[in-house]
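K.L.:
got a sequence here, can you build the structure:
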Amino acid sequence: MSQHRERLKFIRPLEPFQVETPPISDDWLHEIKYDGFRTQVILDWAGARAFSRNGHDWSSRYWPIVAAAEKLPAKSFILDGEMIAPEPDGRPNFHQMHSRMVWNAEQLAFVAFDLLYLDGEHIRVLPLIERKARLWNLIKPAKGIIQYSDHVEGNGAAFFEAVEKMGLEGMVSKRRTSSYRSGKQDFWVKCKCWDVGDFELLGIRREPGKPAAAIMARGGRYAGTAAVTLPKGLRERLWKRVQEGRASKPAQRVPSAFAEDVEWVKPGITGRVKFLRGEHTLRHATLQDFKDGTQGSRPA
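P.N.:
Modelled structure (predicted):
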């Protein structure tokens, strides 16, 4: 097979580092972090294909996007982006992803945020701001099902505040002059928003040298764990309540890893938990407060 007849190959994605606060200098641009599945869409002489973040061919699941990609005004390209299940207002709904992939793929959308190859040219070495300009020129005719990830330049703190108010998962900041390299790179960083919510306490796990972990459930299902970082007085009240309400087994199904070293409690304790938004089990979560049935336990 001659060189020009070879198919374009999947490129391992660039992965951002997670940071607590967004960069503030003007040489960064900022985009919404879309809550979906990282996807690479490739077009070459034999048609378009869509790949998962690990390089699995998911073209059949994403067939409407693959069909739309073949109508774009180019002979070959590699797009990097996120496959989402948009609500009517455009916000991604991660919980709809699986059912739409199986039953309603035409209700998915692909948000493109980078262009790695275009019509015979590897453009990963170009500055991001140039790649995005070419990306916009390529996909601006596509309506709805293939979208462009808009960005703002500078003002990272203000952008983060806006993202938080809109109830979105977070933001990704990228150096405007950066090239594209596979793997974790510090010239892309993600900053996630926090949420606070009420969860049912199933039990407490204590391990030497670690903060105690509260095992939490929501809506009758195991939701993850939260570190118990309560002030001393409140923590002592929680330990007393756990001792009084001991149970022989958890009120909900939990992972088998919790078989030992856990004090299970009877239903009735609600924990107020701070956690990273957009995760599908609790991550970096802390127990902020708790209440026991109708008896409040909030500190003054």
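K.L.:
going forward, measure contacts between C-alpha atoms and count neighbours the same way
P.N.:
OK.
K.L.:
mind listing the strands for the stretch 101-250 of the chain?
P.N.:
109-118, 121-122, 146-148, 152-153, 170-175, 183-192, 194-205, 213-218, 221-228, 246-247 (DSSP state E, counting those that start in this stretch).
K.L.:
now do the helices in this protein.
P.N.:
Under the criterion DSSP state H, the chain contains helices at 63-69, 97-102, 128-139, 156-165, 232-244.
K.L.:
out of these, nearest to L276?
P.N.:
Relative to L276, the nearest member of these by C-alpha to C-alpha is helix 156-165, separated by 11.5 Å.
K.L.:
one more sequence to fold, the one below, so I can look at both together:
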Amino acid sequence: MPPSEIGKRRRVPSILRRSGSGERATGPDGRASRRPGFRHIADAARELGHETIILDGEAVVLDASGRPDFGALQQALGGRAGHRHARESILMAFDLLYLDGQDLTGRPLVERRQLIETILVERQGNIQLSERIEANGDILLQHVCDLGLEGIIAKRLDRPYRSGRTGDWLKVTCSQAGSFAIVGYEPSVAMQGAIGRLLLAARKGEQLVYVGGVGTGFTDKTLRDLKRRLDEIQTSTPVVTLRRKGAVYVEPTLVAEIQFRAWTHEGKLRHASFKRLREPADNAEVAELPESGA
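P.N.:
The predicted model follows:
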């Protein structure tokens, strides 16, 4: 990556608007946000001391080490069962689009960053500044992955603000890989004689536990070949605690290599993608369920 790009943590973008008539959270299209629980962030915007301000950022929940935790955010906003509250979220702001009557979207990112840094630098609380790092992209990405973060956003400093996916920024994610026992499949509803999704398991001590499914990364031929091989080892009783309507269960003799983004708090694979079927000669060891997902 060229040195004119910067790396930042980012997930779902959101915009916060505050004016003299009140505050409201909106999406990138300007419509009112349907996401609950951001009143504490709107209150923090009032304390910034500006009549009108539009920030681009994202709500995150940080773990004990100060890292964004997507699973905790889902729990805080009600997307997953759990005992968390939306007030745990903070807005990590990474861009400034409008300030006290001035439309800043036509200015280059380097100028917008200078302005937002004067407003939010060293600020703690419910609105914080997303850190900007100018560095070699490959080296930065390696450090980010080593820290267990999800990746970086690389942006060109000389570009104006443009919504949507443009060539002005890149999303570069970290990924993990592991070998998982295939314990069943869901038949394809679009292709006769093929699987639609593999059901996977990891080890927990001496037992296998269900860790989710994978439905991407296959060729049409692989989908059919897998169904043929799995049908030869069908079993009426699943080897893991799992009841799924329409699923076909198999003996856990085949192992798949899976690439995935992260583990969820519930011990499931996030953003899983099939890479290949491991051959018996590989002696592949089935992945161990991490303690956080136990």
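K.L.:
residues contacting the aligned partner of P2 of structure 2 in structure 1?
P.N.:
Matched to structure 1 by TM-score structural alignment, P2 of structure 2 sits across from S25. Residues near S25 of structure 1 by C-alpha atoms under 8 Å, 6 or more residues apart in numbering: G154, N155, G156.
K.L.:
quick check: the gap between S25 of structure 1 and E153 of structure 1.
P.N.:
Using C-alpha to C-alpha, to the nearest Å, we find S25 of structure 1 at a distance of 9 Å from E153 of structure 1.
K.L.:
over to A85 of structure 1?
P.N.:
27 Å.
K.L.:
okay, those two: which has more neighbours?
P.N.:
Neighbours per residue (other C-alpha atoms under 10 Å) separate A85 of structure 1 from E153, with A85 holding more: 29 against 17.
K.L.:
now the more buried one: closest residue in space, sequence neighbours ignored.
P.N.:
L108 (4.8 Å; C-alpha to C-alpha, 6 or more residues apart in numbering).
K.L.:
what number of residues lie near the one you found?
P.N.:
25.
K.L.:
and the equivalent of it over in structure 2, what is it in contact with?
P.N.:
Aligned by TM-score structural alignment, L108 of structure 1 pairs with S89 of structure 2. Each residue near S89 of structure 2 by C-alpha under 8 Å, 6+ apart is listed here: A59, V60, V61, L62, L73, A76, N126.
K.L.:
which of these lies closest to D231 of structure 2?
P.N.:
Once C-alpha to C-alpha is applied, the member of those that ends up nearest D231 of structure 2 is L73, at 39.4 Å.
K.L.:
so the closest one touches E58, yeah?
P.N.:
No. Using C-alpha atoms under 8 Å, L73 of structure 2 is not in contact with E58, being 10.9 Å away.
K.L.:
what's the counterpart of R113 of structure 2 in structure 1?
P.N.:
For R113 of structure 2, the residue aligned by TM-score structural alignment is K132.
K.L.:
right, and its match touches D114 too?
P.N.:
Yes. In this structure, K132 of structure 1 is within contact of D114 by C-alpha under 8 Å, at 6.1 Å.
K.L.:
number of nearby residues for the nearest residue to S52 of structure 1 once chain neighbours are set aside?
P.N.:
Leaving aside its sequence neighbours, S52 of structure 1 sits nearest to T39 (C-alpha to C-alpha, 6+ apart; 4.9 Å). For T39 of structure 1, the neighbour count with other C-alpha under 10 Å is 26.
K.L.:
which residues touch the equivalent of L55 of structure 2 over in structure 1?
P.N.:
Matched by TM-score structural alignment, L55 of structure 2 corresponds to L79 in structure 1. Applying C-alpha under 8 Å, 6+ apart, we find L79 of structure 1 in contact with Q40, V41, I42, A112, F113, D114, L115, L116, Y117.
K.L.:
of the contacts of S25 of structure 1, which stay in contact in structure 2?
P.N.:
Checking the contacts of S25 of structure 1 against structure 2 (both residues aligned by TM-score structural alignment, their matches' C-alpha atoms under 8 Å), the contacts still present are N155, G156.
K.L.:
aligned partner of L73 of structure 2 in structure 1?
P.N.:
Match for L73 of structure 2 (TM-score structural alignment): M97.
K.L.:
burial measure for that match, as a count.
P.N.:
Count around M97 of structure 1 with other C-alpha under 10 Å applied: 21.
K.L.:
wait, it touches I84, no?
P.N.:
Yes. When contacts are counted by C-alpha under 8 Å, M97 of structure 1 is listed as touching I84 (6.8 Å).
K.L.:
tabulate the helices of structure 1 (TSV), appending distance to A48 of structure 1.
P.N.:
Converted to TSV, those look like this (distance: least, C-alpha to C-alpha, whole Å):
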stretch	distance to A48 of structure 1
helix 63-69	6
helix 97-102	18
helix 128-139	14
helix 156-165	33
helix 232-244	57
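K.L.:
neighbours of the residue mapped onto V172 of structure 2 from structure 1, how many?
P.N.:
Aligned by TM-score structural alignment, V172 of structure 2 pairs with C191 of structure 1. Using other C-alpha under 10 Å, C191 of structure 1 has 22 other residues around it.
K.L.:
C191 of structure 1 against V172, yeah?
P.N.:
Yes. Under the criterion of C-alpha under 8 Å, C191 of structure 1 makes contact with V172 at 6.3 Å.
K.L.:
centroid residue for structure 1?
P.N.:
D35 (4.7 Å; C-alpha atoms, centre = their mean).
K.L.:
what's near enough to touch it?
P.N.:
With C-alpha under 8 Å, 6+ apart, D35 of structure 1 has these contacts: E82, I84, P92, N93, F94, E169, G278.
K.L.:
mind putting these into TSV with neighbour count?
P.N.:
Formatted as TSV, the contacts of D35 of structure 1 follow (neighbours: other C-alpha atoms under 10 Å):
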residue	neighbour count
E82	24
I84	26
P92	22
N93	15
F94	18
E169	22
G278	22
